[in-house]
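S.K.: Would you be able to build a 3D model of this:
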Amino acid sequence: MHRLTFVTFLILALLAPRHSASAAGNDAVANLDAFIARTLKAYEVPGAAVAVVENGKVTLLKGYGLRNVTKPGAVDENTIFQLASVTKTLTAAAAAAVVDEGKLDWDKPIFNYLPEFVGYDPYMTRWLTERDLLAQRTGWPAFTGDQLDSFGYDRAEILLRLRFFKPRYSLREVAQYSNPGFFVAGEVAARCAKQSWNDLVEQRLFKPLQMSRSGTVIKALQDPNATAAQALVDGKIVVVEPSELDVTGAASSGTSTAADMSKLLLMFLNKGTYKDKRVLKPETVAEIFKRSMVSAIDFTDLPPISDKTGFYYGLGVGSYDYAGHQIIEKGGALAGVRTTLVLVPDKNAGIVVLANLNLTAFPEAVRAYFLNQVLGIDPETDQKQIFDINQKLKKLMAPPPAPKNPGKFNGTLQSLVGIYENDYYGRCEIVQDGAGLKVQCGPAKYPATLKHWNNGAFMMQFPGATQTPSVTTFMIGEDGTADSFESESLGVFTHVREKK
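M.R.: This is a model prediction of the structure:
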């Protein structure tokens, strides 16, 4: 989902991407390579790494562009990227290894493994399974509830607070993309394996697949050959702080390289085997790919996904039908990074695209070209549509235009100061910040700005390139101070009054 002094470095890197697998003598690979290089430039992405596997071999493994727009340093096949939500595929595969050991059943209610888990209602508590969590069918509201990590709660406390997380739908009724659901899935698998989620992924996946430059925490970005996070801000590409979500890591904190991810592709396409070593059983890989939940097509789904292809959730992956073939796919996005993993099992082909720019459709453009190549379709199909969508994405994160004649707030800023509480998110404190206000949430006192917008409406803005401002309104009590506030993104918080 720019440059000035360093534009020369960027142009040179785009025109001369670094190789680790030769494209010579293979027209399809050479054409894909050339497409990636020019598309990186067209989409104004600083850098990317791509791995392609076909028929049990790595046919393309390369870095393109720069790790950081502010200084030289080319991306290569060993450059570390955050995987964002492609981490969910790692979580599902690690859980699958525990299933293979007979310690976990996809369809057994999780209270058998995680007895302290309590859902919002007795039905969820009694019947929620690992499959429900991994196939996005918990009913917890989509793209909601992620902030507990940033607010400073530990894993045990987050698990406890989920009893207050109200579902939007009943269990298995409607697919809802839920990061908290994947956090719980990771905790279930970890408990069954009697180790942390981090150790589970490292020992069940990274070690047997020889993924030596992959990790599960943000510390990996301290590596000299790690990419910076970059975002489009006010029309310019700038370096931003990467998202740090290590506590709920099972949803998004994985890190890896194109070279390492090629090994994961090879394992999946070889039905669980890598270099003659069994990592997962073939039937378990089939279970991951099997469709466990149908989903509506939404704004995150780009061509070739459409109403004609349908979309379904497997376990830590999505799938759809395109040109008579089942496509397995998982995408991801965090502040300053976009990622995608795609498999065509019956063609024994797959691709991973890692890009170091926030909110860009570049990975989808590359995956569409690759899919059309593999399936014998004109590779340029859908490219104009994807590019047009990319231009719209640039506007998605822009703040709403300020009202031309904003109405005055009738109260005083001091009347809003105080501690507010929500059962799920805990406490947020509004304090004076110079002439304005700021918000501090949770044990970490995670900060947000709070600025008057129009009449009684304020805008609450948390840090991060993926965060958008949230309209926040206050209910004023009889004494002239706020009794509560309601944020579009967080819900209702009640003022904690001192007992007299």
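S.K.: For the rest of this, base every contact and every neighbour count on C-alpha atoms.
M.R.: Noted.
S.K.: where along the chain do the helices fall?
M.R.: Assignment of helices within the chain using DSSP state H yields the ranges 7-15, 27-42, 87-100, 122-127, 130-134, 148-151, 155-161, 179-193, 197-201, 258-269, 282-289, 362-374, 383-396.
S.K.: Second chain to compare with the first, below:
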Amino acid sequence: MTKRYHGLKRRSRIFAAAPAGLRTWTCAAAAGLFLVAAQAPAAQTQPALPIAPAKIDETVARAMEAFQVPGMAVGIVKDGKLVYAKGYGVREAGKRGAVDTDTLFQIGSNTKAFTSAALAILVDEGKIGWNDKVIDHLPDFRMYDPYVTREFTIRDLLTHRSGLGLGAGDLMFWPSTDFSREEIMRGLRHLKPVSSFRTKFDYDNVMFMVAGQIIPAVTGQSWEDFVKARILDPLRMRPCAPTYGQIADRSNFASPHVVVEGKLRPVEVVSIDQVGPAGTINCNIDGMSKWLMTQLAGGKAPNGKQVFSTQRRDEMWSMNTVLPVGGPVAAMNRTHFAGYALGWGVQDVFGYKKVAHTGGVLGTVTWVAMIPELNLGVLVFTNQQSGAAMDTVGNQILDAYLGAPKRDWVAMAIAQNQQRGNEVDAVEQEVARIAASAGPPSLPLDAYAGRYNDPWRGDATIRREGDRLVLKFSRTKHLEGPLTPYRGNIFIVRWNDRSMEADAFVRFEEGFGGKVEGMTMQAISARTDFSFDFQDLDFKKVN
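M.R.: Model prediction:
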């Protein structure tokens, strides 16, 4: 999963580069990490590539330095073989352990294709159909609109066209909470739609969690056990695991990293197991290469086992939700269509169909792309949440296979991120300027203190500590921080955990009698990941 990337935590956008990694790494000591590389022995005996290995090395080194990435792993699958596999840098900044092709990464929203494949296996077995109504398998499933509840299908769960907004409901699992999958599903009935059902694409992690719940409802097996038994084990993808907690040996695991106030630092792995089907698989280049070989071979694993049928594979690659096409990258790639299939994004590039996805959780992002007509797959994993770094490497490799015009993806990404960073910085500086000159709030501090409740997210409290207020969300240790006055009844919450980059406005609603009746929230800037869906909250004061 998501964020900064459509999908999970930092997290998982499908095609575009993530707005992370806005600063250039200037630490000379850190730059030395890029010299560490480990290559798979098999890769050295493979046929020549259309892109020189030295060019890949150069692109990786420049991307890692420009976007402050401590470690990266790259793989190329061609004609049923892993023809290139190499690790770069280190698993954790400041330590010696090198990234290699066996290093495990959190693949985030690239998990979604596994969930679709798990359901495809059940379709092959006649136990479900893509167009089955969700309530026929999960009677407690409810959306805000009864009509949508009645018509919602398994296919709808996998296509981001529910009518809910971007990342709706993600705050029930992100940052890490103690909500159960059942509680998260029950919370859906309180989320108001922002568009009509099946009319618009808005990336949503929670629906993939619900999709995963179809599996135990039909088979009696958990999503984790089913994916391991029916996909990971048959493909011999060891030591890949459905969740971080199920990794048997973490000695070769890529620690996640974030940039906080300009400095790179490792962070703890955040548990989002409640939405496992949306983004919790951990895997390495070797394991994911087998996954791409299976996809490209129509569901047949490298060992010859048919995991799912070619018909199901084709259905998983067929567009269901249309995405708008435009912008300079689409023009450069001669892209005429783009859309979302079942756990995969699809589009055309230079006349070829591209099947791809990205994934991200806090501190880690991954890039997966296939060109079926070329029997080609490309993998790029990084242990920092800069989507720009993985995009530049992946696209530079694809260009060589597609015969694209010569272009420097690293240079383009640096320019784009600099522009985006300047825009975001300008917004945040203006907010800081207003906050610095803010007067006292409209009401005494005690008037804001109390317990507030949102129907899907639950309780939050405002408490007074001396001459300031502190906001704390229930069911998570991460969302707590002081409030500073901004304007009238509007405050800014600055979270104690600075790695989240999610400071937000908090606006208190004053009734006609002069008492506070509720509060709403909104992220301060575009730097905040979409999974902090503060805008969907509608807290009412309880006491």
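S.K.: one step back: wait, which of the helices of structure 1 is closest to Gly318 of structure 1?
M.R.: helix 282-289 (8.0 Å; CA to CA).
S.K.: between that closest one and helix 258-269, how many degrees?
M.R.: Helix 282-289 of structure 1 and helix 258-269 are oriented at 110 degrees to each other (axes from the mean of the first three to the mean of the last three CA atoms, to 10 degrees).
S.K.: residue range for helix 282-289 of structure 1 in structure 2?
M.R.: Taken onto structure 2 by TM-score structural alignment, helix 282-289 of structure 1 occupies residues 310-317 there.
S.K.: what comes into contact with that stretch?
M.R.: Here stretch 310-317 of structure 2 makes contact (CA atoms under 8 Å, 6 or more residues apart in numbering) with 116-117, 120, 123-124, 295, 297-299, 341-344, 346, 355.
S.K.: go with 6 Å
M.R.: Contact partners of stretch 310-317 of structure 2, identified using CA atoms under 6 Å, 6 or more residues apart in numbering, comprise 120, 298-299, 341-342.
S.K.: which of the residues in that stretch are buried?
M.R.: For stretch 310-317 of structure 2, the neighbour count (16 or more other CA atoms under 10 Å) marks 310, 312-313, 316-317 as buried.
S.K.: and if you look at stretch 393-409 of structure 1?
M.R.: Neighbour counts over stretch 393-409 of structure 1 (16+ other CA under 10 Å) mark 393-394, 397 as buried.
S.K.: so what's the residue most central in space within structure 1 up against?
M.R.: Centroid-nearest residue in structure 1, with CA atoms, centre = their mean: Ser85, separated by 3.2 Å. Residues near Ser85 of structure 1 by CA under 6 Å, 6+ apart: 251-252, 332.
S.K.: residue in structure 2 matching it?
M.R.: Ser85 of structure 1 maps onto Ser109 in structure 2, by TM-score structural alignment.
S.K.: quick one: its match and Trp223 of structure 2, what's the gap?
M.R.: According to CA to CA, to the nearest Å, Ser109 of structure 2 and Trp223 of structure 2 sit 15 Å apart.
S.K.: repeat for Ile51 of structure 2
M.R.: Distance, Ile51 of structure 2 to Trp223 of structure 2, using CA to CA: 39 Å.
S.K.: the more surrounded of these two?
M.R.: Just comparing Ile51 of structure 2 and Trp223: by other CA atoms under 10 Å the higher neighbour count belongs to Trp223, 24 against 14.
S.K.: Next, work out how far apart the more buried one and Lys290 of structure 2 are.
M.R.: According to CA to CA, Trp223 of structure 2 stands 20 Å off from Lys290 of structure 2.
S.K.: Over to Tyr244 of structure 2?
M.R.: Separation of Tyr244 of structure 2 from Lys290 of structure 2 (CA to CA): 20 Å.
S.K.: what do you get for Val148 of structure 2?
M.R.: From Val148 of structure 2 to Lys290 of structure 2 the distance is 38 Å (CA to CA).
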